[in-house]
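# give me a model of this one.
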Amino acid sequence: MTTANVHSIETMGLVDGPGVRTVIFLQGCQLRCIYCHNPDTWKAGYGKEMSVDELIKMVKRYKFYYKDNGGITVSGGDPLLQPQFLKEFLKACKEEGINTAIDTSGHGLGDYDDILKYTDLVLLDIKAANEDKYREITKRKSDKFFEFLEAVKRNNVDIWTRHVVVPTINAEEKQIVEVAKFINTIPNVKKVELLPYHNQGAQKYKSLDMKYPLEGVQPLDNDSLDYFNKVLHKHLDIIEEEYSKTG
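Reported below is the predicted structural model:
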């Protein structure tokens, strides 16, 4: 039976997709983002080993709370690094009439088409709108991201985009305008979110005996976030929609 290495599970999530959701965080990530607040999810092969049947049995207990637009979100790390499990788990959820979402940076393994045919929503983390800034933030090339993005387009899956705004890194109008223009090239985007950088993960780096990459960088304040949101939406072509897809 297919199993996955699970980092943690949040049973009543309210921010990783629409409605009330069970959020399963899988272990493993190929990126090394300078603002990552969960470096403990990076290494593959760690965490609790769980089967598809075990997880389905658990999420079914919460179906009552999902109502019309809640469901499950598989996050990480990056769930695309455990593709066989992800496909089988999403398929099992759809067979139970449970709405499915994946929260990903688009760096993974496997046949994305097989995964996406059981996916109702992709929460897509857009690190940057140009290659130099992408490499600065993630320490990786963007080719795998675009491979996944093309698969999402091909499968006509709804997308919510997310972009983290970090002082001293990308908290400037030019960068936000570039992100808006990039999002305009992606069909099926239903919602766009700017997420403020916070330094709450600094303690994790210390506990893992790792250097925190953004030592001394202050969290993005609310006024700055409001300003960048205005800049973003001024340059967006899409009209954001309420998400109501079920089952």
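
# alpha carbons only for contacts and neighbour counts from here, please
OK.

# Leu194 against Val166, yeah?
No. Because the distance of 10.4 Å does not satisfy Cα atoms under 8 Å, Leu194 is recorded as not touching Val166.

# between these two, who's got more neighbours?
The residue with more neighbours, out of Leu194 and Val166, is Val166; 20 against 17, by other Cα atoms under 10 Å.

# quick one: residues contacting that one.
Tyr35, Pro196, Tyr197, Pro219, Leu220 (Cα atoms under 8 Å, 6 or more residues apart in numbering).

# show me the contacts for Gly110.
By Cα under 8 Å, 6+ apart, the contact set of Gly110 is Leu80, Leu81, Pro83, Gln84.

# ok, the residues you listed vs Asp209, which is closest?
Leu81 (25.0 Å; Cα to Cα).

# second input sequence below; structure requested for side-by-side comparison:
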Amino acid sequence: MNITGRVHSVESCGTVDGPGVRFVVFMQGCPLRCQFCHNPDTWDTNKGTIYTPDQLMSEIIKYKSYMIFSGGGVTFTGGEPLLQADFILEMSKRCKKEGISVAVDTSGYVFSDTVEQVLENTDLVLLDIKNYDPEVYSRVTGVELAPTLKFLDYTRDKAINTWLRYVLVPGLTDNLESVRALAEHLKNYSNISRIEILPFHKMGEYKWEALGYEYKLYDTREPDKKLLEEVKGIFLTSGIPLAN
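Next comes the predicted model:
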């Protein structure tokens, strides 16, 4: 079987999607419709550039020395990379053979036998939890929260190193009781080594306009320092270190 993947874009020297210098692969396609998404151009599963594993690996290998020297690696993100689990599995195996670390940035919504195999070949999961209140989560993303929490349980059961990511959006994900409940829940996960709080920004707003999508956050401001520090303080009660 000839495996191919639809890739939105690549970034050769990323520094924010995992440790060290990283080759970041933005996969095409996503089942979520997050109101604050800054890459809505990755949603459509029929778009993107088709790559074979050989083609993508030939690009990745050029930066192998930078990745290994810095303690970095390859990060598969999106979109939702696990929508193309067959391709990610093949790429992950190839990276591992080259001694290149693999990270997967995911919403945790997609799960299958193939996803299990991907995780066996993954060194780090970047898990995005959009909110801990099921109603708010559904309103924010258009899908249910439960699959993501099951995915989180799986990473714990398999002792997969996980960084949790939380996007802080004033008026949307700043429901502090829910943040407190999430922080309390995370005390049960010794595999989570880091929490990243990502302040909402509007850098992707122009993409919504260009695509003709309805953008509901025109009037939403970036979180102020007081809110950000309050949320950081809540997450610290989980006992898990926060990213700087």
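
# report the TM-score for the pair.
The TM-score (TM-score structural alignment, normalised by the length of the second structure) is 0.93; 241 aligned residues with a Cα RMSD of 1.8 Å.

# hmm, back to that, show me which of the contacts of Val166 of the first structure are buried.
Listed as buried from the contacts of Val166 of the first structure are Tyr35, Pro196, Tyr197, Leu220; burial here means 16 or more other Cα atoms under 10 Å.

# what's near enough to touch the last one?
If I follow you right, that is Leu220 of the first structure. With contact set as Cα under 8 Å, 6+ apart, Leu220 of the first structure has these partners: Val165, Val166, Pro167, Pro196, Tyr197, His198.

# what about the second structure, which of these hold up?
Contacts from the contacts of Leu220 of the first structure that recur in the second structure, judged by both residues aligned by TM-score structural alignment, their matches' Cα atoms under 8 Å, are Val165, Val166, Pro167, Pro196, Tyr197.

# which position in the first structure aligns with Leu149 of the second structure?
For Leu149 of the second structure, the aligned position in the first structure is occupied by Phe146, per TM-score structural alignment.

# sorry, slip of the keys, the one I care about is Glu135 of the second structure.
Under the alignment (TM-score structural alignment), Glu135 of the second structure pairs with Asp132 in the first structure.

# the stretch of helix or strand that match belongs to against the second structure, how far on average?
Here Asp132 of the first structure sits within helix 131-138, counting by DSSP states H and E. Per the superposition on the second structure, helix 131-138 of the first structure and its aligned residues are separated by 1.3 Å on average (mean Cα distance after the TM-score superposition for the first structure).

# next helix or strand past that helix?
helix 143-154.

# what stretch of the second structure does stretch 88-98 of the first structure fall on?
Using TM-score structural alignment, stretch 88-98 of the first structure pairs with 90-100 in the second structure.

# residues contacting that stretch, please?
Contact with stretch 90-100 of the second structure is made by 53, 57, 64, 67-68, 72-74, 101-102, 118, 121-122, as judged by Cα under 8 Å, 6+ apart.

# measure the residue sitting nearest the centre point of the first structure to Asp221 of the first structure for me?
The residue at the geometric middle of the first structure, judged as the C-alpha nearest the mean C-alpha position with Cα atoms, centre = their mean, is Asp103 (2.9 Å). Using Cα to Cα, to the nearest Å, one obtains 25 Å as the distance from Asp103 of the first structure to Asp221 of the first structure.
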